[in-house]
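Asks: Sequence first, predicted model second:
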Amino acid sequence: MDIVLIAGMWLDGSAWDDVVPELERLGHRPQALTLPGQGDGNTAATYDDQVAAILSAVDATDGPAFVVGHSAACALAWVAADARPEKVARVALVGGMPNGDGETYFGFFAPVDGVVPFPGWEPFEGPDSDDMSAELKASVAAGAIAVPAAVTQGTIHLTDERRYGVPVTMVCPEYSPAQAKEWMESGDIPELAKSTSVDFVDIDSGHWPMFTQPAALAALIDEAARS
């Protein structure tokens, strides 16, 4: 199956380097995206540029596409389902949830001099990063990419309710499937509450399983692709 992989904030397509060969071994055609402004050197990139790049990747697939978003990019994966509900066969949300229409894409950290730099590991202490060695943290931080504010401050636009018919797999890393279900049922994830098919799967990792559990993550993506 064609699988489009979108890493979260501060990461480029190389974040999936250990996942891609596992997916290929399982018979899939993965494509790890490097988004505009997030690894391509385009400091003037906007949120709309990132959405356009994702839709271009989806449109270029031979058959139905499985779109996998990580962290903040779960919102982008959901936007792809909204824009291409007839083309996106499934969405996987790894460690994140979809934003609602009209919401800011990524408002958790304020821009500094026109970009949102990686804030260091302090905000992610605890379950998010407990499974990462000091060496791995240093490596990820060294490669982190400051994301243009025109990306992070972009506005989510959702227009096609057919997105609610696109099956969703929630991959739960630093939180449990039970917690994710509770958030959805309590109305904290309104977009998913309207979805007709949501599966919850656990992975024993922190917030960045592509680094700490790449084979296990690939296996879960493979299982979801075949369901």
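Replies: Right, received. Where do you want to start?
Asks: going forward, measure contacts between C-alpha atoms and count neighbours the same way
Replies: OK.
Asks: count of neighbours near the closest residue in space to Asp202 that isn't next to it in sequence?
Replies: The shortest distance from Asp202 to any non-neighbouring residue, by Cα to Cα, 6 or more residues apart in numbering, is to Cys172 (4.9 Å). For Cys172, the tally of surrounding residues (other Cα atoms under 10 Å) stands at 24.
Asks: Put this next to the previous one:
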Amino acid sequence: MADVVLVAGAWLGSWAWDEVVPGLRAVGHQTVPLTLSGLAERQGVPAGQQTHVQEIVGEIERRDLRDVVLVGHSYSGIPVGQAATRLGDRLARVVYVDAEVPVDGLSFASGWWQGRAAFESVLADNGGDWPPPDAAEFDGQGLTDEQTARLVKGATPHPGATLTEPAVLARPLGELPTTYVKCLLDGPEPNDTVAALLTSEHWRLVRMATGHWPMFSQPAELARLLADEIG
């Protein structure tokens, strides 16, 4: 059985996986949902990009986890991907859930659709943090009103330095056994960076007919998908 380390995206903590964890534990996997510095119950703890990478690696090493399946959602694909390149034979598989992936020397902000300067302006206008979305921004993502309300209530501002510091890869991502989960309501195809990585023999693509937050919109289905990918 695998040790499944779960890292949610921007604004979220370990609580985001509460409805996914039972399905994984029911089939015998150990689950380790993480809250990264600056988020949820750890709000206010200073954090940069490498802080998050080291927290993921450090928790895996502290617990002496083996056969690790490292799951990153949305933003957290960037620190998860970096951490995966540093785990050596502890790593069994990486799973990106509708996630960004790290590019050596670039940051989350580097790929912002309006340009890095526009994103940094948002951070500057919000005390250096990325403010959580309001309820309207979750429209069209397959969420019920109750699920949206839970997301909005639990979300906390995201520390800006984690989004502007560059990624550092210890080895190419294409060498790692990887599953990319594309959530179709958030766009039918992966971005160009992911598409290029999917040409690797070590990567595979699976799709979910839901939006960007499947741990809320389809938690049981996501748990089953993860269990299937673990094998």
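Replies: Arrived safely. All figures in this text were calculated on a predicted structure; none of them were measured in a lab.
Asks: what TM-score comes out when they're superposed?
Replies: Here the superposed chains carry a TM-score of 0.86, computed using TM-score structural alignment, normalised by the length of structure 1; 217 aligned residues with a Cα RMSD of 2.2 Å.
Asks: related to what we said a few turns ago, hang on, the residue nearest to Asp202 of structure 1 packs against Met97?
Replies: No: when contacts are counted by Cα atoms under 8 Å, Cys172 of structure 1 is not listed as touching Met97 (10.4 Å).
Asks: centroid residue for structure 2?
Replies: Compute the mean C-alpha point of structure 2, and by Cα atoms, centre = their mean the closest residue is His73, 2.3 Å away.
Asks: what ranges do the helices span in structure 2?
Replies: Using DSSP state H, the helices of structure 2 run over residues 21-26, 49-62, 77-84, 116-124, 145-154, 161-164, 192-197, 214-217, 219-230.
Asks: Return the most buried member of those helices.
Replies: Using mean count of other Cα atoms under 10 Å, the stretch among the helices of structure 2 with the largest mean neighbour count is helix 77-84, at a mean of 28.
Asks: so where is it in structure 1?
Replies: Taken onto structure 1 by TM-score structural alignment, helix 77-84 of structure 2 occupies residues 74-81 there.
Asks: can you tell me the mean distance of the matching stretch from structure 2 after alignment?
Replies: For stretch 74-81 of structure 1, the mean deviation from structure 2 after alignment is 1.4 Å (mean Cα distance after the TM-score superposition for structure 1).
Asks: Quick one: residues in contact with that stretch.
Replies: Counting by Cα atoms under 8 Å, 6 or more residues apart in numbering, stretch 74-81 of structure 1 makes contact with 6, 8, 51, 54-55, 58, 67-69, 87-88, 90-99, 105, 156-158, 163, 166, all of which sit outside it.
Asks: In strands only, show me those residues.
Replies: Applying DSSP state E to these, the entries found in strands are Ile6, Val67, Val68, Gly69, Val88, Arg90, Val91, Ala92, Leu93, Val94.
Asks: ok, the last one to Ile221 of structure 1 distance?
Replies: To tie it back to what came earlier, the one meant is Val94 of structure 1. Counting by Cα to Cα, to the nearest Å, the separation of Val94 of structure 1 from Ile221 of structure 1 is 10 Å.
Asks: Likewise for the first one?
Replies: Taking Cα to Cα as the measure, Ile6 of structure 1 falls 13 Å from Ile221 of structure 1.
Asks: likewise the third one?
Replies: Shown here: Val68 of structure 1 relative to Ile221 of structure 1, a distance of 8 Å by Cα to Cα.
Asks: same deal with the fourth one?
Replies: Relative to Ile221 of structure 1, Gly69 of structure 1 is positioned 11 Å away (Cα to Cα).
Asks: Wait, Gln50 of structure 1 touches Leu35, no?
Replies: Yes: taking contacts as Cα under 8 Å, Gln50 of structure 1 lies within contact range of Leu35: 5.7 Å.
Asks: shared neighbours of those two, anything?
Replies: Looking at what touches both Gln50 of structure 1 and Leu35 (by Cα under 8 Å, 6+ apart), there is no common residue.
Asks: sorry, back to before: what's the closest of the ones in strands among the contacts of stretch 74-81 of structure 1 to Val115 of structure 1?
Replies: Relative to Val115 of structure 1, the closest of these is Ile6; by Cα to Cα it sits at 19.6 Å.
Asks: Now the closest one. Nearest residue, chain neighbours left out?
Replies: Take Ile6 of structure 1 and drop its neighbours on the chain: the residue closest to it by Cα to Cα, 6+ apart is Gly69, 4.9 Å away.
Asks: what do you get for Leu197 of structure 2?
Replies: Once its chain neighbours are removed from consideration, Leu197 of structure 2 has its nearest residue in Gly174; the separation is 5.7 Å (Cα to Cα, 6+ apart).
Asks: shouldn't the one you found be in contact with Ala195?
Replies: No: in terms of Cα under 8 Å, Gly174 of structure 2 does not count as a neighbour of Ala195; the distance is 11.1 Å.
Asks: quick one, what contacts Asp199 of structure 1?
Replies: Contact partners of Asp199 of structure 1, counting by Cα under 8 Å, 6+ apart, are Val168, Thr169, Met170.
Asks: which one in structure 1 is aligned with Arg66 of structure 2?
Replies: Checking TM-score structural alignment: Arg66 of structure 2 goes with Gly63.
Asks: what's around the residue lying closest to that match once chain neighbours are set aside, how many residues?
Replies: Nearest residue to Gly63 of structure 1 in three dimensions, chain neighbours excluded: Asp2, at 6.9 Å (Cα to Cα, 6+ apart). By the measure other Cα under 10 Å, the count of residues near Asp2 of structure 1 is 22.
Asks: do the same with Pro119 of structure 1
Replies: When neighbours are defined as other Cα under 10 Å, Pro119 of structure 1 has 13 of them.
Asks: Nice, that's everything, thank you.
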